[in-house]
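Q: I'll drop the sequence and a predicted model, then ask my questions.
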Amino acid sequence: MTERRDRFTGDASILYHTAVRTPLSTKQAERMFYENMTNIAEAREQRAEMLADPDVPLLAAYEAELDRVAASFKRRLRRIAGEEYAEVAMAYHRGERDDRIGRLTAYYMEGLWRIQERTTITDMLFFPLILRYPDSFTVNVRFASGYKTTESVIYESPEHSSEELDDEHAETYYNESQYSQREAAAYVRETAQLIREEFPDPDETPFEDRKYGGIVSAGGRRESAFSSMLTSVEPDPERFDEPVSEPVLVDAGREAERTEQTLLPECEIIL
């Protein structure tokens, strides 16, 4: 048995210019979507709290958020394919199946694999786009070359620096790094609230006020420099002509193209 059969090793082509569209046709589906987005907001708030604490290593804050994002991917995978989701994804990549479940599972599995690998890689930007429409939502999982967008905040991690500094300069660098982390923490906390505003509680918000919403975020690093970005995105109301009854893969959409052109003018989406 080859290594590819033993362990998922990734195939980014499934992600390229593609998104998952999931129906929001019931109150339960809306509730699940809201709870998932709330979990993402809480993960950012946790990272903000850890970033602001000088006794917490930056990587610990970074990984804590990624762990919660990965947990969200795993929940989605179990709902689509059950507990054996990894085998379903590998069967798709081996060419043993090419059905809707196989394609969806491979899509989310590729995203999960790259998220889990990302803490060991520099110059790879996680760049997801999540959009809410009246009857569905889309998740566009993207990874790009580089480590920042045009709107990213940058903060330093002394434990990732390879520079040899004397005591005086080392202390200055450490203090400046702590300041950059506190500034980033304030930004991360503020943008967590933006998620809550874009995807409000369906039990408390009229349909007209919640039927459209969207965010794009980005996070990456280059050696000791880490980056973070999150901003709102206005969904295209003309994107879908027909309702959807089950999760399916769709084209990434004009919103994806627009955010790439605006935020990543010097980067490329990884294929």
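A: That came through fine.

Q: Every contact and neighbour count from this point should use C-alpha atoms.
A: Fine.

Q: residues near residue 167, how many?
A: Using other Cα atoms under 10 Å, residue 167 has 9 neighbouring residues.

Q: ok, now how distant is it from residue 45?
A: Residue 167 sits 34 Å away from residue 45, going by Cα to Cα, to the nearest Å.

Q: Then residue 59?
A: Distance of residue 59 to residue 45, given as Cα to Cα: 15 Å.

Q: and here's the other structure:
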Amino acid sequence: MGSQRERYNGSLDVLHGRAVVTPLPDEDAEREFHRNMMRVADAQERKAAMLADPDVPLLEAYEREMEEIADTYRNRLRSVAGEDYESVAFAYARGERDDAVGAIAAYYLEGIWRMQQRITVLDMLFFPIILRYPDCFTVNLRFAAGHRTTRSVLYESPEHLTERLEAEHAATYAEESLYTQREAAKLVEETAEILREEFPHPDEAPFEERRYGGIVCAGGRKDTVFSSMLERVEPDPDRFAEAPTEPGLVESGPEAERTERELLPEGAFVL
């Protein structure tokens, strides 16, 4: 990962204002898309269980969720660029190739690297937007300065407290923190159901019920405070009137701009 970290640190132009569009030409492609989204739903359920468990450090739940989400993007990388996707991304970044496969590889690899950095970097909000259209889906990886949206649930991590407290105050703070984690766990668990409803299995739902769907999720950290959020997003029915035939990069759609206005605090800087 050393060369990847060196190359992609600070490459804001890789992600800014762009999304990956992937065609869904048949039900096999839909099934693969569904499997990836259900992995995200499963990750939300596991995170909720870990948040509710007083014996599991909050950071462990946070890291586990991020790694499982990153794995879904690695799956997409392999399906587009093959097992050697890192070399494809590096070649594109060096200007040695200029094609859609290279651009997608660089896009996803940048997103994965930034997700990994969130574990240690404070005040960086990760809020991807995933939208299903009749014949394709888009993945818009977005990052912003800050640690929360206007509708995030917040919870505390005693392990990250740097201030030394008296024993009585430390015990009270720890108990209050566990309470915030348990309350957050209830909401995080509900987000898994949103994912399952927005992206139903093609063998179990008629086309009219699955042709549109969308979510935005967000997570960040500032000092001892962690945040989570996941909500529905309505795709623009006029977008992709002409179905794409190949994966590629497209400009962020109106849904992304609308989501930014609704969820990001005033003055938030979008990366």
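A: Ah, there it is. Here the structure is a predicted model, which means the values were calculated and not measured.

Q: Which of the three states applies to residue 265 of the first structure?
A: coil (DSSP: H, G, I helix; E, B strand; the rest coil).

Q: Could you tell me how many residues sit around it?
A: By the criterion of other Cα under 10 Å, residue 265 of the first structure has 11 neighbours.

Q: With residue 72 of the second structure instead?
A: Residue 72 of the second structure sits with 18 neighbouring residues when counted by other Cα under 10 Å.

Q: ok, now residue 169 of the second structure?
A: A count of nearby residues for residue 169 of the second structure, using other Cα under 10 Å, gives 11.

Q: State the helix or strand in which it lies.
A: helix 167-198 (DSSP states H and E).

Q: What residues sit buried inside that helix?
A: The neighbour-count check on helix 167-198 of the second structure (16 or more other Cα atoms under 10 Å) flags 173, 176-185, 187-189, 191-192, 194-196, 198 as buried.

Q: any idea how far residue 27 of the first structure is from residue 203 of the first structure?
A: 9 Å.

Q: so where is stretch 75-90 of the second structure in the first structure?
A: Under TM-score structural alignment, the match for stretch 75-90 of the second structure in the first structure covers residues 75-90.

Q: and for the matching stretch, what are the contacting residues?
A: Contacts to stretch 75-90 of the first structure, defined as Cα atoms under 8 Å, 6 or more residues apart in numbering, come from residues 4-5, 8, 101-106, 108-109.

Q: quick one, helices of the second structure?
A: Ranges of helices in the second structure, per DSSP state H, are 2-8, 27-52, 58-81, 85-93, 100-117, 167-198, 207-210, 254-263.

Q: just these: most buried one?
A: Across those, averaging neighbours per residue (mean count of other Cα atoms under 10 Å) puts helix 100-117 on top, at a mean of 22.

Q: Report the angle between the lengthiest strand in the first structure and helix 254-263.
A: In the first structure, assigned by DSSP state E, the strand with the most residues is strand 213-222. Relative orientation of strand 213-222 of the first structure and helix 254-263, computed by axes from the mean of the first three to the mean of the last three Cα atoms, to 10 degrees: 40 degrees.

Q: Report the angle between strand 213-222 of the first structure and helix 167-198.
A: Here strand 213-222 of the first structure runs at an angle of 160 degrees relative to helix 167-198 (the same axes, to 10 degrees).

Q: Show residues contacting strand 213-222 of the first structure.
A: Defining contact as Cα under 8 Å, 6+ apart, one finds that strand 213-222 of the first structure is touched by 121-133, 146-149, 152, 195, 198-199, 226-235, 259.

Q: and if you look at stretch 255-264 of the second structure?
A: Outside stretch 255-264 of the second structure, the residues within contact range by Cα under 8 Å, 6+ apart are 129, 140, 148-151, 216, 233-236.

Q: Same check on stretch 53-69 of the second structure?
A: Counting by Cα under 8 Å, 6+ apart, 39-40, 43-44, 46-47, 50-51, 115-116, 119, 157, 159, 178, 182 sit against stretch 53-69 of the second structure.

Q: Out of these, flag the one nearest to residue 21 of the second structure.
A: residue 40 (18.6 Å; Cα to Cα).

Q: before we move on, the earlier item: buried ones among the contacts of stretch 255-264 of the second structure?
A: Judged by 16+ other Cα under 10 Å, buried ones among the contacts of stretch 255-264 of the second structure: 129, 140, 148-149, 151, 216, 233, 235.

Q: I'd like these as TSV, with distance to residue 208 of the second structure appended.
A: Formatted as TSV, those follow (distance: Cα to Cα, whole Å):
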residue	distance to residue 208 of the second structure
129	22
140	24
148	34
149	32
151	30
216	22
233	17
235	14
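
Q: what's the most distant pair in those residues?
A: Greatest spatial distance in these: 148 and 235, 23.1 Å, computed using Cα to Cα.

Q: In strands only, show me the buried ones among the contacts of stretch 255-264 of the second structure.
A: Checking those against DSSP E, those in strands are 129, 140, 216.

Q: and the first one, what does it touch?
A: In this case it means residue 129 of the second structure. Applying Cα under 8 Å, 6+ apart, we find residue 129 of the second structure in contact with 138-142, 214-217, 256.

Q: which one is it nearest to, not counting chain neighbours?
A: In this structure, residue 129 of the second structure finds its nearest non-sequential neighbour in residue 216, 4.4 Å apart by Cα to Cα, 6 or more residues apart in numbering.

Q: what do you get for residue 218 of the second structure?
A: residue 127 (4.1 Å).

Q: Next up, the contacts around the residue nearest the centre of the first structure.
A: Centroid-nearest residue in the first structure: residue 128, 4.3 Å away (criterion: Cα atoms, centre = their mean). Shown in contact with residue 128 of the first structure (Cα under 8 Å, 6+ apart): 139-143, 216-218.

Q: With residue 92 of the first structure instead?
A: Contacts of residue 92 of the first structure by Cα under 8 Å, 6+ apart are 98, 102-103, 106.

Q: mind redoing it with 10 Å?
A: Contacts of residue 92 of the first structure were listed using Cα atoms under 10 Å, 6 or more residues apart in numbering, and they are 98-99, 101-106.

Q: got it, and residue 108 of the first structure?
A: 14-15, 19-20, 73-74, 76-77, 80, 85, 89, 139, 141.

Q: re earlier: so which of the contacts of residue 92 of the first structure comes closest to residue 267 of the first structure?
A: Closest to residue 267 of the first structure, out of all of those and judged by Cα to Cα, is residue 106, at 24.7 Å.

Q: so that closest one sits right up against residue 11, yeah?
A: Yes - between residue 106 of the first structure and residue 11 there is a contact under Cα atoms under 10 Å: 8.6 Å.

Q: hey, what's in contact with both of those two?
A: Joint contacts of residue 106 of the first structure and residue 11 (Cα under 10 Å, 6+ apart) are residue 93.
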